[in-house]
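Chemist: mind looking at a prediction? Sequence and model below.
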Amino acid sequence: MRPIFQTEGGPMTDETLSRKEREQQRHRQGILQAAVTLFAERGYHQTTMQMVAEKAEFSVGYLYKHFAGKEEMYQALLAFHIHSLDAIFAAQKARGLSPLEEIHASYSAICEHFNHHRNFMRIYHEEVAAEYGDLHRSKERHFQDLRDLLQRAMDQGQLQPFDADILAAAMHGSTRELFARMAASEEKDPFSGLPDILFRLFVDPLRS
């Protein structure tokens, strides 16, 4: 699992931290690694702070020095992934690709990200995810970005005219369900083929 730590300005780097802070950071990452593993294995609601402490090999009291409870752990995990997805979309937008190239590149980068964080994807669709407004706002931003790119592709003649809202909703909704199924897969790299699958289903039939 890649490092999970978040501040308001985004992930910190080792260069910005003192030795003591780096040690605290490693401990925090270890706690979150233990938490996301247990959330995926046992379910968020069935996991206790005692279980996380035992998995992370820290005392329960030490856990509370870093997190007020498992909800705060989940919020830290969620914040990391929201920031990561925002960064992925921004990076692809900055490449100056055509609309369809940007969509495909974004899906490819997202799949690579979640292939490294499959345990989080296994808990992403649990009931608890619906409780966080930041998640809904992030999803709405990404939906609008997808819708705008599809509309641009139509305006530029790459796709035949179609309702961009309906097409974006179909792709967005299918992606959510496919991610959930692939996260549960035993394959080594189940996400890698997803961009091509989505294009064959939704984009290729509308190419001009």
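Modeler: Perfect, I can see it now.

Chemist: rest of the way, CA atoms for contacts and neighbours
Modeler: Will do.

Chemist: ranges for the strands of this structure?
Modeler: Along the chain, no segments are classed as strands by DSSP state E.

Chemist: center of it, which residue is that?
Modeler: Centroid-nearest residue in the chain, with CA atoms, centre = their mean: H81, separated by 4.2 Å.

Chemist: which outside residues touch stretch 192-206?
Modeler: With contact meaning CA atoms under 8 Å, 6 or more residues apart in numbering, stretch 192-206 is reached by H104, Y107, S108, C111, E112, L159, Q160, L167, M171, T175.

Chemist: endpoint to endpoint, that stretch covers what distance?
Modeler: End-to-end span of stretch 192-206 (CA to CA, to the nearest Å): 23 Å.

Chemist: re the thing from before, pull the most distant pair out of the contacts of stretch 192-206.
Modeler: Using CA to CA, the pair of these lying farthest apart is E112 and Q160, separated by 29.7 Å.

Chemist: distance of A109 from K93?
Modeler: From A109 to K93 the distance is 12 Å (CA to CA).

Chemist: and for A164?
Modeler: In terms of CA to CA, A164 sits 19 Å off from K93.

Chemist: same thing with E126?
Modeler: Per CA to CA, E126 is found 30 Å from K93.

Chemist: of those two, who's got more company?
Modeler: Shown here are E126 and K93; by other CA atoms under 10 Å, K93 has more neighbours (17 against 14).

Chemist: and the nearest residue to that one once chain neighbours are set aside, how many neighbours?
Modeler: Once flanking residues are discounted, K93 sits nearest to E102: 6.7 Å by CA to CA, 6 or more residues apart in numbering. Close neighbours of E102, defined as other CA under 10 Å, add up to 20.

Chemist: try this one side by side with the last:
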Amino acid sequence: MALSSRKEREFQARRAEILKAAEQLFATKGFYETTMAEIAEAAEFGTGTLYKFFEDKRALYLATLEGKAEELFSFVRSEVSREQGSINKLCRLITTHLSFFEENQEFFKIYIRDRYHFEWNIKDELGEKVHVKYVSYISFVADVVKEGIRSGEIREVDPYELAHALTGMINAFIFQWVLKNDEKESLTAKSRTILCLFLNGAATKPQEGYQELCPK
């Protein structure tokens, strides 16, 4: 039993080394320009050894993205748990989410550039893997919103709709920042704008009769 446990730890440690090397190369060269031989050399393994852990480069890339998503969501949960009060938690959530992308910008820039060229089977498989984590993340954000509703700090609106709205705003700011590719502009500095828009909307004062403008 102890031997089996040790082998599993060794397996996971070697797998983590491969993923780390792959992430760095994918961030630098992209999916299509990176080879398994280059990843093996960077991880200091034989190329054949890589195939004991991953079926092919596609499987390795998907594992890298899935791991990055898990790293993001775990990081946000950990940081938010340190705060008291729903508004402070939302502020921390937004700031942490943005800072993670800013710190890993090279990796995500390459991903956004390459994803339009992926074959459909890669997109579908990636979508399924990340979607499961995303649903869990939305539930976490919704729980923070529910706390705000209970405390009277947030209006009584479907917390899951608000969670999707907030996450959508965050992702839109990230996507725009990546496309602009301006290293001098801080993404994390956008957190205040996102929080204010989410909590107060874009109107300078309460609007009357706006319901008539929106389709039912």
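Modeler: Now that the structure is in, tell me what you want to look at. Because the structure is a prediction, the values reported are computed rather than measured.

Chemist: and the TM-score between them?
Modeler: The pair, once superposed, lands on a TM-score of 0.67 when counted by TM-score structural alignment, normalised by the length of structure 1; 190 aligned residues with a CA RMSD of 3.8 Å.

Chemist: if we can go back for a sec, can you redo the contacts of stretch 192-206 of structure 1 as TSV with distance to R141 of structure 1 and neighbour count?
Modeler: Formatted as TSV, the contacts of stretch 192-206 of structure 1 follow (distance: CA to CA, whole Å; neighbours: other CA atoms under 10 Å):
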residue	distance to R141 of structure 1	neighbour count
H104	17	17
Y107	15	23
S108	18	18
C111	18	20
E112	20	15
L159	22	19
Q160	24	15
L167	16	17
M171	15	18
T175	15	17
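
Chemist: from those residues, pick the one nearest I31 of structure 1.
Modeler: When the contacts of stretch 192-206 of structure 1 are compared for distance to I31 of structure 1 (CA to CA), E112 wins out at 23.5 Å.

Chemist: gap between the closest one and A170 of structure 1?
Modeler: The gap separating E112 of structure 1 from A170 of structure 1 is 22 Å, by CA to CA.

Chemist: with E186 of structure 1 instead?
Modeler: Taken as CA to CA, the span from E186 of structure 1 to A170 of structure 1 is 26 Å.

Chemist: more neighbours: these two, which one.
Modeler: A count of neighbours by other CA under 10 Å puts A170 above the other of E186 of structure 1 and A170, at 14 against 8.

Chemist: structure 2: which residue goes with that one?
Modeler: Aligning on TM-score structural alignment places A170 of structure 1 opposite A165 in structure 2.

Chemist: how much space between the alignment partner in structure 2 of Q75 of structure 1 and A22 of structure 2?
Modeler: Using TM-score structural alignment, the equivalent of Q75 of structure 1 in structure 2 is L62. Note on L62 of structure 2: its distance to A22 of structure 2, by CA to CA, is 11 Å.

Chemist: the more surrounded of these two?
Modeler: Neighbours were counted for L62 of structure 2 and for A22 using other CA under 10 Å; A22 has more, 26 against 18.

Chemist: report the contact partners of the alignment partner in structure 1 of that one.
Modeler: Counting by TM-score structural alignment, A22 of structure 2 lines up with A35 in structure 1. Residues near A35 of structure 1 by CA under 8 Å, 6+ apart: V52, K55, K70, M73.

Chemist: structure 1: helices as residue ranges?
Modeler: All helices of structure 1, identified by DSSP state H, fall at 19-42, 49-56, 60-66, 70-93, 99-115, 118-124, 133-155, 164-183, 194-198.

Chemist: deepest in the core, which of those is it.
Modeler: Across the helices of structure 1, averaging neighbours per residue (mean count of other CA atoms under 10 Å) puts helix 118-124 on top, at a mean of 22.

Chemist: how much does that one stray from structure 2?
Modeler: When structure 2 is overlaid, helix 118-124 of structure 1 sits 2.9 Å from its aligned residues on average, using mean CA distance after the TM-score superposition for structure 1.

Chemist: just name whatever secondary elements that helix is in contact with.
Modeler: Judged by 3 or more CA pairs under 8 Å, 6 or more residues apart in numbering; DSSP states H and E, the packing partners of helix 118-124 of structure 1 are helix 19-42, helix 164-183.

Chemist: okay, the angle between the shortest one and helix 99-115?
Modeler: Following axes from the mean of the first three to the mean of the last three CA atoms, to 10 degrees, one obtains 30 degrees for the angle between helix 164-183 of structure 1 and helix 99-115.

Chemist: mind giving me the packing neighbours of helix 164-183 of structure 1?
Modeler: Helix 164-183 of structure 1 packs on helix 118-124, helix 133-155, going by 3+ CA pairs under 8 Å, 6+ apart.

Chemist: out of the ones you listed, which gets nearest to S98 of structure 1?
Modeler: S98 of structure 1 lies closest, by CA to CA, to one member of these: helix 133-155, at 7.8 Å.

Chemist: and that closest one, how far out from the chain middle?
Modeler: 15 Å (CA atoms, centre = their mean, to the nearest Å).

Chemist: cool, stretch 126-137 of structure 2 as well?
Modeler: Chain-centre distance of stretch 126-137 of structure 2: 10 Å, with CA atoms, centre = their mean.

Chemist: which residues touch that stretch?
Modeler: So stretch 126-137 of structure 2 is contacted by L62, E66, A69, E70, F73 (CA under 8 Å, 6+ apart).

Chemist: residues contacting the second one?
Modeler: Contacts were defined as CA under 8 Å, 6+ apart; by that measure E66 of structure 2 touches L126, K129, V130.

Chemist: where's it relative to L19 of structure 2, distance?
Modeler: Taking CA to CA, one finds E66 of structure 2 at 11 Å from L19 of structure 2.

Chemist: brilliant, that's me finished.
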